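Enquirer: Take this sequence and fold it.
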Amino acid sequence: MGCCSARCMLVLLCCLQLITTLERQVFDFLGFQWAPIMINFIHIIVVILGLFGAIQYRPRYVILYLLWMLLWLSWNVFVCCLYLDLGGLSKESDILSLRLSPHRSWWKENGPNCQSELLPSTDWQNPGNPQLTTVLSCWLEYQYIEVLHGITQLFISLPAFVYACYVVSLFSNEVDTFDTINEYHSPSKPPHFFH
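Expert: Predicted structure coming up:
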């Protein structure tokens, strides 16, 4: 197989998935988002198995990778919808932390160029005692960073899914050809002219 074969592309896409998922895992740990931490961990294991299957010609591992990719794609669509408040979902809910902690996305307070400013509140009921409120001004809001992570995973995972399907079909064709050759040249069967 050449270096631009489907198998090599699948290996490359699996490596990209590992890198981007490990980066995402770090920031989910920092934000104590337990559901993404567990799903990212499972994804890392399955991608390693898929990588092993592609390198070692193990179609069962690649099929496991394919089945997981369907769940992974669904998960990333869910995360994008959650952070964009689509479909009745809310980014302010504690679904991703499994209601175990009040933590949110790490990017909420640590986004690119985020600066917190203390401003007096505009409480019209108590003008004599102004309270200070914290306002974060960020270059890019945290929900868009999380959506970009999800979209990045989708853009890597969709071609990986297509290449994995193709690799499985190639592996099954090679196994069929190999089995056909073994039927004709099997050492356990005596040739017909010895009968």
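Enquirer: use CA for all of it now, contacts and neighbours both
Expert: Fine.
Enquirer: so where do the strands sit in the chain?
Expert: 115-120, 132-137 (DSSP state E).
Enquirer: helices and strands around the last one, which ones?
Expert: Yep, that's strand 132-137 we're talking about. strand 115-120 (3 or more CA pairs under 8 Å, 6 or more residues apart in numbering; DSSP states H and E).
Enquirer: want to put them side by side, so please do this one too:
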Amino acid sequence: MAQLAALERQIFDFLGFQWAPILGNFLQIIVVILGLFGTIQFRPRYIVVYTVWTALWVTWNVFIICFYLEVGGLSKETDLMTFNISMHRSWWREHGPGCIRRVVRPSTPGILDDYSYVSVTGCIIDFQYLEVIHSAIQILLSLIGFVYACYVISIFMEEEDSCRSK
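Expert: Sure thing, here's the model as predicted:
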């Protein structure tokens, strides 16, 4: 489930050219695969890597929530998520449920059509709340995965201890 949620998020971050979340999602996908492999192959170290990453992933998603809700001086209007490479923003900004997108021509002659001249109206839910919902789902899935990983590690350690005592 966490794998599908990260993949879905990766797709929409690619559509918005948000490079920081793309990198984070990629690492999440890799580490979830590593954690699954560790569970199937009885490799507790891989699962420990997964649990440590999960703590970092929760922290990243809390940052994303703070970013989009503009907590503590953060601004969703900055190019932080694109590493200041481009002017792109969240894909949901223009394509959210119910959003009507209109390209507004620049008032100054000679300026090329730019991403900043797009008018979006009628959204059922604002894009920042969709991003917050995505991050909240990631946090919930990560916490469930963390608890499960700790449980699996404890089972592996009990089996290891029982094998040593025989």
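Enquirer: hang on, the earlier thing: could you save the strands of the first structure as TSV and add columns showing mean neighbour count?
Expert: Shown next, in TSV, are the strands of the first structure (neighbours: other CA atoms under 10 Å):
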stretch	mean neighbour count
strand 115-120	12
strand 132-137	14
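Enquirer: So for Phe171 of the first structure, which of these sits nearest?
Expert: Nearest to Phe171 of the first structure among the strands of the first structure is strand 132-137; the distance by CA to CA comes to 52.7 Å.
Enquirer: got the angle for that closest one vs strand 115-120?
Expert: Angle of strand 132-137 of the first structure versus strand 115-120, following axes from the mean of the first three to the mean of the last three CA atoms, to 10 degrees, is 150 degrees.
Enquirer: thought Ala20 of the second structure was touching Ile85?
Expert: No. Taking CA atoms under 8 Å as the definition, Ala20 of the second structure is not a contact partner of Ile85, at 10.8 Å.
Enquirer: Distance of Ser137 of the first structure relative to Arg58 of the first structure?
Expert: Using CA to CA, to the nearest Å, Ser137 of the first structure is found at 50 Å from Arg58 of the first structure.
Enquirer: Could you do Gly150 of the first structure as well?
Expert: 29 Å.
Enquirer: With Glu141 of the first structure instead?
Expert: Separation of Glu141 of the first structure from Arg58 of the first structure (CA to CA) stands at 43 Å.
Enquirer: And for Ile145 of the first structure?
Expert: The gap separating Ile145 of the first structure from Arg58 of the first structure is 36 Å, by CA to CA.
Enquirer: Could you do Val77 of the first structure as well?
Expert: 29 Å.
Enquirer: Select the longest helix from the second structure.
Expert: helix 127-165 (DSSP state H).
Enquirer: for it, which positions count as buried?
Expert: Neighbour counts using 16 or more other CA atoms under 10 Å place 127-128, 130-132, 134-139, 141-143, 145-146, 149-150, 152-153, 156 of helix 127-165 of the second structure among the buried residues.
Enquirer: now do stretch 95-113 of the first structure
Expert: Buried, per 16+ other CA under 10 Å, within stretch 95-113 of the first structure: Ile95, Leu96, Ser97, Arg104, Ser105, Trp106, Trp107, Lys108, Glu109, Gly111.
Enquirer: quick one: which of those is nearest Phe52 of the first structure?
Expert: Closest approach to Phe52 of the first structure among the buried residues of stretch 95-113 of the first structure (CA to CA): Leu96, at 30.2 Å.
Enquirer: got the contact list for the aligned residue in the second structure for the closest one?
Expert: Correspondence of Leu96 of the first structure to the second structure, assessed by TM-score structural alignment: Met81. By CA atoms under 8 Å, 6 or more residues apart in numbering, Met81 of the second structure lies in contact with Gln18, Trp19, Ala20, Pro21, Arg89.
Enquirer: What separation do you get for Met81 of the second structure and Cys150 of the second structure?
Expert: Applying CA to CA to Met81 of the second structure and Cys150 of the second structure gives a distance of 32 Å.
Enquirer: For the aligned residue in the second structure for Ile151 of the first structure, which non-adjacent residue is spatially closest?
Expert: Using TM-score structural alignment as the criterion, Ile151 of the first structure maps onto Ala136 of the second structure. Excluding the flanking residues, the one nearest Ala136 of the second structure by CA to CA, 6 or more residues apart in numbering is Asn61, at 7.3 Å.
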